[in-house]
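> Below is the sequence, then the predicted model.
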Amino acid sequence: MRLCSIASGSSGNCIYVGDDDTHLLVDTGISKKRIEQGLHTLGIKGEELNGILITHEHVDHIQGLGVFSRKYGIPIYATRGTIEGIRCCTSLGKMPEGLLHDVPVDETFSLGGMSIRPFAISHDAKEPSGYRIENETKSVAVATDLGKYDEYTVAHLKDLNAVVLEANHDIHMLEVGPYPYPLKRRVAGDKGHLSNELSGRLLCDILHDNLQYVVLGHLSKENNYEELAYETVKLEVSIGDNPYKGEDIPMMVAKRDIVSDIISL
């Protein structure tokens, strides 16, 4: 199985997950051209995709969905609430008939050789979800845009081989930064985004010997930077109640405008 961040951040998100037989995108929050360029880096054509999984209807996760789907006709999967949000988003233009498929959280479905399980996340959208994706030998998950986590979240992220995990903001940078107070409260709230510290603590709860790679994603441009997210998450692992140290875990920070290295599991 392969995992690659085509784009990740508050300005746009698009993650590739696939293997030799099945190719999936999680979110299309960047332009069609950038999606195509990212897929070209992976040696994949748009028409070869088996499906697009959408986490929620905010523009940084669906910006390119209308143009991309009109060109390639790839089936789109999301919760019913997210599909309602997509249909209400006039900036996408008219979506092709028959492409939108609603998938309930906590119910597994198959695309190609992959099993996919949506799970609920806490965010200020209609019915947001993360995704756990497995083939016969490996499992990965995408978990961003979650203001808080609990035992349910941890259960869906157990026994992974790789994970894209939100490390959106540094708490101090958010507090003293340029955002107006209501937006600061939203970002830091239970339906907002996961801080670097909380990301590290969640990681502590899902660490195991076969977790091969961690990708920190959805960083805020105004309230975080790569080195700070990386070092904070590493520190939380090192001081957490677990047998690991931060340097034990292969980890990268996904960039907002550069395709990441391809992670092969």
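Now that the structure is in, tell me what you want to look at.

> going forward, measure contacts between C-alpha atoms and count neighbours the same way
Noted.

> Please identify the buried residues of the helix ranked longest in the chain?
Looking across the chain with DSSP state H, the single longest helix is helix 226-239. By neighbour count on 16 or more other CA atoms under 10 Å, the buried set for helix 226-239 is 226, 229, 230, 232, 233, 234, 235, 236, 237, 238.

> Would you agree the first one is in contact with residue 253?
When you say that, I think you mean residue 226. Yes: if you go by CA atoms under 8 Å, residue 226 and residue 253 touch, sitting 6.2 Å apart.

> ok, back up a step: how far out from the middle of the chain is the next helix or strand after the longest helix of the chain?
Scanning forward in sequence from helix 226-239 by DSSP states H and E, the next helix or strand is strand 251-253. Here the centre of strand 251-253 is set off from its chain's centre by 14 Å, with CA atoms, centre = their mean, to the nearest Å.

> And for stretch 206-225?
The answer for stretch 206-225 is 10 Å, by CA atoms, centre = their mean.

> and the residue nearest the centre of the chain, which of the three is it?
Geometric centre of the chain, nearest residue: residue 142, 4.1 Å, by CA atoms, centre = their mean. Under DSSP: H, G, I helix; E, B strand; the rest coil, residue 142 falls in the strand class.

> go on, residue 148?
coil.

> how about the closest residue to it other than its chain neighbours, secondary structure?
Leaving out its chain neighbours, the residue that sits closest to residue 148 by CA to CA, 6 or more residues apart in numbering is residue 190, at 5.2 Å. When classified by three-state DSSP, residue 190 comes out as coil.

> Ok, residue 136 next?
Residue 136 ends up coil, using three-state DSSP.

> one step back: for the residue nearest to the centre of the chain, give me its contacts.
26, 130, 131, 132, 163, 164, 165 (CA atoms under 8 Å, 6 or more residues apart in numbering).

> Any idea how many residues pack against the first one?
So the one you mean is residue 26. Using other CA atoms under 10 Å, residue 26 has 24 neighbouring residues.

> take the one below as the second:
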Amino acid sequence: MGFRFTVLSSGSTGNATIVTNDEHTVLVDAGLSAKRIDQLLAERGVSGHDIDALFVTHEHSDHIKGLGAVARKFNIPVFANEATWGAMEKHVGTIAPEKRNIMQTGETFEFGSMKVQSYPISHDAVEPVGYCFTEDGYKLSLATDLGYVSDKVRQHIIDSDVLVLESNHDTEMLRMGRYPWNIKRRILSDVGHLSNVAAGEALCELMTDRTKRVYLAHLSLDHNVMELAKLTINGILENNGIFFKRDEDPLRETYYDRATPWDEVKRR
């Protein structure tokens, strides 16, 4: 069987991803306006009424901006850990008690044959997480807003069929950019964002014969370009003798202003 996903939007202007197995559909983050999320869903043939759950990675606005409005409009249950609920509560408005679900970090929820597990990540939020989706032996991992790829992160996302991985910035572009130094220091820190080089080095340890595609995500509009990210990561992989199997275009793009095409997570 397997399942399908589309990254509706990725970047500091807003993040949202849909994962579905045609029986159950879940949304990860709702960091755009409710109107924009509605538009992106419609473009991919999904109605908000189809969504069975909304999972939250952390409380930053680019991940929860439209959460309250979307959850109320479509009556969607929301899943987040207790610390994240506390941090985002005043920003998302009233969520009905029966729609508030505490998902402890590391816990797994099941929607039919689809399993959703959270795992801890390093970022400057109260208790940020990533998510892994598994079904019938297939695995999709979402890993963005990472200061670094810890051993615990690596244990969760290694051996994925498809991986959505942050490749936020080119370090030199960031150092030479217009941001104040305190913001640059935050981005470069262990609770900031993953650079192109860090993403490439991480992939050297994450990729197995099972890995077919990696979507590069959360790219900075000011301090990165997709072509540079791909070039940097491909160079690191080739220098380490690591190559993708069975795919003509294994490094895939995500966008801040449009959704990715549907992709099927299945063995080929």
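Arrived safely. Treat the numbers as computed from the prediction; the structure is a model and nothing was measured.

> TM-score of the superposed pair?
Laid over one another, the chains give 0.94 as their TM-score (TM-score structural alignment, normalised by the length of the first structure), with 262 aligned residues with a CA RMSD of 1.7 Å.

> Format the buried residues of helix 226-239 of the first structure as CSV; extra columns: distance to residue 96 of the first structure.
Shown next, in CSV, are the buried residues of helix 226-239 of the first structure (distance: CA to CA, whole Å):
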residue, distance to residue 96 of the first structure
226, 38
229, 39
230, 40
232, 43
233, 41
234, 44
235, 47
236, 45
237, 45
238, 49
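
> what's the distance between the nearest residue in space to residue 1 of the first structure that is not next to it in sequence and residue 48 of the first structure?
Once flanking residues are discounted, residue 1 of the first structure sits nearest to residue 19: 4.5 Å by CA to CA, 6+ apart. Distance from residue 19 of the first structure to residue 48 of the first structure, counting by CA to CA, to the nearest Å: 12 Å.

> Also residue 158 of the first structure?
30 Å.

> which one of these two has more residues nearby?
Set residue 158 of the first structure next to residue 48 and count neighbours by other CA under 10 Å: residue 158 wins out with 18 against 14.

> Now which residue in the second structure aligns to that one?
Counting by TM-score structural alignment, residue 158 of the first structure corresponds to residue 158 in the second structure.

> quick one, what contacts residue 102 of the second structure?
Residues in contact with residue 102 of the second structure, defined by CA under 8 Å, 6+ apart, are 79, 80, 81, 82.

> can you pick the most crowded of the residues you listed?
residue 80 (25 neighbours).

> For it, which residues are in contact?
Per CA under 8 Å, 6+ apart, neighbours of residue 80 of the second structure: 55, 56, 57, 58, 101, 102, 103, 104.

> now, the most widely separated pair of those residues?
Using CA to CA, the pair of the contacts of residue 80 of the second structure lying farthest apart is 58 and 101, separated by 14.4 Å.

> Looking at those two, which is more packed in?
Per other CA under 10 Å, whichever of residue 58 of the second structure and residue 101 has more neighbours is residue 58, with 26 against 17.

> The more buried one contacts residue 129, doesn't it?
Yes: applying CA under 8 Å, one finds residue 58 of the second structure in contact with residue 129, separated by 6.7 Å.

> Could you tell me the end-to-end distance of stretch 110-126 of the first structure?
First-to-last residue span, stretch 110-126 of the first structure, CA to CA: 24 Å.

> Also stretch 152-170 of the second structure?
Start-to-end, stretch 152-170 of the second structure (CA to CA) is 25 Å.

> What are the buried residues along that stretch?
The neighbour-count check on stretch 152-170 of the second structure (16+ other CA under 10 Å) flags 153, 156-170 as buried.

> Now do that stretch: distance to the chain's middle.
The answer for stretch 152-170 of the second structure is 9 Å, by CA atoms, centre = their mean.

> Of the contacts of residue 102 of the second structure, which belong to strands?
Under the assignment DSSP state E, these contribute 79, 80 to strands.

> overlap between the contacts of residue 142 of the first structure and the second structure?
Mapping those onto the second structure (both residues aligned by TM-score structural alignment, their matches' CA atoms under 8 Å) leaves 130, 131, 132, 163, 164, 165 still in contact.

> Among the residues you listed, name the ones in strands.
Short answer: those in strands (DSSP E) are 130, 131, 132, 163, 164, 165.

> Show me which of those is closest to residue 7 of the first structure.
For those, the closest approach to residue 7 of the first structure (CA to CA) belongs to residue 164, at 11.8 Å.

> mind listing what that closest one touches?
Counting by CA under 8 Å, 6+ apart, the residues that residue 164 of the first structure touches are 141, 142, 143, 144, 214, 215, 216, 217.

> Out of the residues you listed, which end up buried?
141, 142, 143, 144, 214, 215, 216, 217.

> and the longest helix of the first structure, what does it pack onto?
Identification of packing neighbours for helix 226-239 of the first structure by 3 or more CA pairs under 8 Å, 6 or more residues apart in numbering; DSSP states H and E yields helix 196-206, strand 251-253.

> My guess is residue 52 of the first structure contacts residue 69. True?
No: using CA under 8 Å, residue 52 of the first structure is not in contact with residue 69; the gap is 9.2 Å.

> Comparing the two, which shows the higher neighbour count?
Between residue 52 of the first structure and residue 69, counting by other CA under 10 Å, residue 52 is the more crowded of the two (24 against 21).

> gap between the more buried one and residue 169 of the first structure?
Taking CA to CA, one finds residue 52 of the first structure at 27 Å from residue 169 of the first structure.

> Just give the number of residues close to the spatially closest residue to residue 16 of the first structure that is not a sequence neighbour.
Leaving aside its sequence neighbours, residue 16 of the first structure sits nearest to residue 25 (CA to CA, 6+ apart; 4.7 Å). Applying other CA under 10 Å, we find 23 residues neighbouring residue 25 of the first structure.
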